[in-house]
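Asker: only geometry, no sequence info:
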């Protein structure tokens, strides 16, 4: 059970971070990583990164995930057009457990959430939900992909998935490889991407907002 569910079930007035700290201080509760599952289904539907299927019939696969300098969230496959309702569902099922995991590992951890500028990410219902969950968000300029570290991680993932010209016989095969490649991302790479942000911002300022080679 996540800290959000505990808070809701017990009708607690404290924040989820407080629940995390309380759980971390007890010997009864501990974080257990979700066991890997077979091919994800339709209900395993935010920020969509598109992978070419490279199989007969064409098409694409969309995924969402989150990252920090300390690790990555579980990846989620999306189907169909995304909207605020589906976005909130994804944040609930994938972002909250990821934040809980980070908070349980470090009492002093204070996450700041950065989303891209997809229209439904700015929906009032999403903003209200983030505020209710006490999730601090980052303000940053629109149309600034060079200021989103996970964009680089998506690039890494695409290269890994299609390494050596790898092809796929089915969508499920592609999804399986995406999960495998995502699980192999090293913390060292995440730390480098995050520590590079000051330099990245300086280069964006120097280029007057133009694209940078970073």
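Answerer: Right, received. Where do you want to start? Predicted, not measured: the structure shown is a model, and the values here were computed from it.
Asker: Could you use CA atoms for every contact and neighbour count after this?
Answerer: Fine.
Asker: What segments of this structure are helices?
Answerer: In the chain, the helices defined using DSSP state H lie at 3-9, 16-24, 84-90, 96-105, 124-132, 149-161, 171-183, 187-195, 197-206.
Asker: export those helices to a markdown table and tack on distance to residue 67 and mean neighbour count?
Answerer: Formatted as a markdown table, the helices of the chain follow (distance: least, Cα to Cα, whole Å; neighbours: other Cα atoms under 10 Å):
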| stretch | distance to residue 67 | mean neighbour count |
| --- | --- | --- |
| helix 3-9 | 19 | 15 |
| helix 16-24 | 18 | 19 |
| helix 84-90 | 15 | 17 |
| helix 96-105 | 9 | 20 |
| helix 124-132 | 17 | 13 |
| helix 149-161 | 7 | 17 |
| helix 171-183 | 11 | 18 |
| helix 187-195 | 8 | 15 |
| helix 197-206 | 14 | 14 |
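Asker: Among those helices, which comes closest to residue 75?
Answerer: Of all the helices of the chain, it is helix 171-183 that lies closest to residue 75, at 7.1 Å by Cα to Cα.
Asker: and the closest one, how far out from the chain's middle?
Answerer: Relative to its chain's centre, helix 171-183 lies at 16 Å (Cα atoms, centre = their mean, to the nearest Å).
Asker: Could you do stretch 100-119 as well?
Answerer: Distance, stretch centre to chain centre, for stretch 100-119: 10 Å (Cα atoms, centre = their mean).
Asker: Show me the contact partners of stretch 188-199.
Answerer: 67-71, 147, 149, 152 (Cα atoms under 8 Å, 6 or more residues apart in numbering).
Asker: Filter those residues down to the buried ones, ChimeraX style.
Answerer: Only the buried entries of the contacts of stretch 188-199 go into this ChimeraX selection, using 16 or more other Cα atoms under 10 Å:
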select :67,68,71,147,149,152
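Asker: Okay, and which of the contacts of stretch 188-199 map to strands?
Answerer: Using DSSP state E, the subset of the contacts of stretch 188-199 located in strands is 67-68, 71.
Asker: Please compare the first structure with the one that follows:
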């Protein structure tokens, strides 16, 4: 949501946010999702925090996959309209008009080359993605860095585990049901806002891929450092919430 840009307001972002809060009818609300987090999941998250009290998050490569639709983000059904202008009409095609899947990885000092994948990636394809994306990075960093991934089946398969062992790449033991602990989720959020700014939609997969690559390349060093720097607070919130979901 870019109200400042949409309305061409000559004010700072904080002024816009403060005005929205003062209106009395608008509130910044985090979407309430059902993570299906059991007591066992919460216990494992608490254990994860204790195990990683001394982890240097600057030396972790965070990774994830993300789907991008031609018509806009999943669940996007509204936009902020300038009442001084005519309403904007958007396309509404089946399955979001088509989509692309990407794999990405980043660390405090940089990001890895974005990889486009199939929509139903198996372990073999995943290992090919890793071979291209992370092996060159880890070639001289096996002792200093670790790799982070969630517990998707292609990540946790025996063949993928064997692949990591053969490459001598250390993998962080990530707790299940914990997307809120992975800062790349916030990085995807930044990309989504920029790719679909002002309700932007795309006519072709190639156009969307071009926009995704441009947005990925535009992620700044400051943004990456801030996201990695948030790991300490994420850990603290897990403890405060007895293993429950954080505000991230």
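Answerer: Thanks, I have the structure now. Because the structure is predicted, anything quoted here is derived from the model rather than measured.
Asker: After superposition, what's the TM-score here?
Answerer: Superposed pair, TM-score by TM-score structural alignment, normalised by the length of the first structure: 0.71. Supporting alignment: 164 aligned residues with a Cα RMSD of 1.9 Å.
Asker: that older thread, with distance to residue 91 of the first structure as extra columns, can I get the ones in strands among the contacts of stretch 188-199 of the first structure in CSV?
Answerer: CSV is the format used below for those (distance: Cα to Cα, whole Å):
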residue, distance to residue 91 of the first structure
67, 13
68, 15
71, 17
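Asker: between the residues you listed, which is closest to residue 117 of the first structure?
Answerer: Residue 117 of the first structure has its nearest neighbour among these in residue 67, at 17.1 Å by Cα to Cα.
Asker: Identify the residue of the second structure aligned to the closest one.
Answerer: Alignment note (TM-score structural alignment): residue 67 of the first structure maps to residue 106 of the second structure.
Asker: Its match contacts residue 61, doesn't it?
Answerer: Yes. Using Cα atoms under 8 Å, residue 106 of the second structure is in contact with residue 61, at 5.5 Å.
Asker: show me what contacts the residue nearest the centre of the second structure?
Answerer: With distances taken as Cα atoms, centre = their mean, residue 185 lies nearest the centre of the second structure, 2.1 Å away. Neighbouring residues of residue 185 of the second structure by Cα under 8 Å, 6+ apart: 64, 179.
Asker: where's it relative to residue 22 of the second structure, distance?
Answerer: 29 Å (Cα to Cα, to the nearest Å).
Asker: returning to that earlier point: roughly how far does the match of residue 67 of the first structure sit from residue 184 of the second structure?
Answerer: Distance of residue 106 of the second structure to residue 184 of the second structure, computed by Cα to Cα: 7 Å.
Asker: shared neighbours of these two, anything?
Answerer: Common contacts of residue 106 of the second structure and residue 184 (Cα under 8 Å, 6+ apart): 62-63.
Asker: For stretch 154-163 of the first structure, which outside residues touch it?
Answerer: Contacts of stretch 154-163 of the first structure (Cα under 8 Å, 6+ apart): 49, 51, 177-178, 181-182.
Asker: Please read the previous query as pertaining to stretch 139-146 of the second structure.
Answerer: 59-61, 138, 168-172.
Asker: In ChimeraX, how would I select the buried members of these?
Answerer: The buried subset of the contacts of stretch 139-146 of the second structure, as determined by 16+ other Cα under 10 Å, is captured in ChimeraX by this line:
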select :59,60,61,138,169,170,171,172
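Asker: Output the contacts of stretch 139-146 of the second structure as TSV; include the columns distance to residue 131 of the second structure.
Answerer: Converted to TSV, the contacts of stretch 139-146 of the second structure look like this (distance: Cα to Cα, whole Å):
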residue	distance to residue 131 of the second structure
59	19
60	18
61	15
138	10
168	12
169	11
170	14
171	15
172	18
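Asker: Residue 211 of the second structure matches what in the first structure?
Answerer: By TM-score structural alignment, residue 211 of the second structure lines up with residue 177 in the first structure.
Asker: For that match, which non-adjacent residue is closest in space?
Answerer: residue 161 (6.1 Å; Cα to Cα, 6 or more residues apart in numbering).
Asker: mind checking how far residue 40 of the second structure is from residue 237 of the second structure?
Answerer: Taking Cα to Cα, one finds residue 40 of the second structure at 18 Å from residue 237 of the second structure.
Asker: does residue 123 of the first structure really touch residue 84, like I thought?
Answerer: Yes. Between residue 123 of the first structure and residue 84 there is a contact under Cα under 8 Å: 6.4 Å.
Asker: who wins for proximity to residue 55 of the first structure among the helices of the first structure?
Answerer: With Cα to Cα, the closest approach to residue 55 of the first structure among those belongs to helix 171-183: 7.6 Å.
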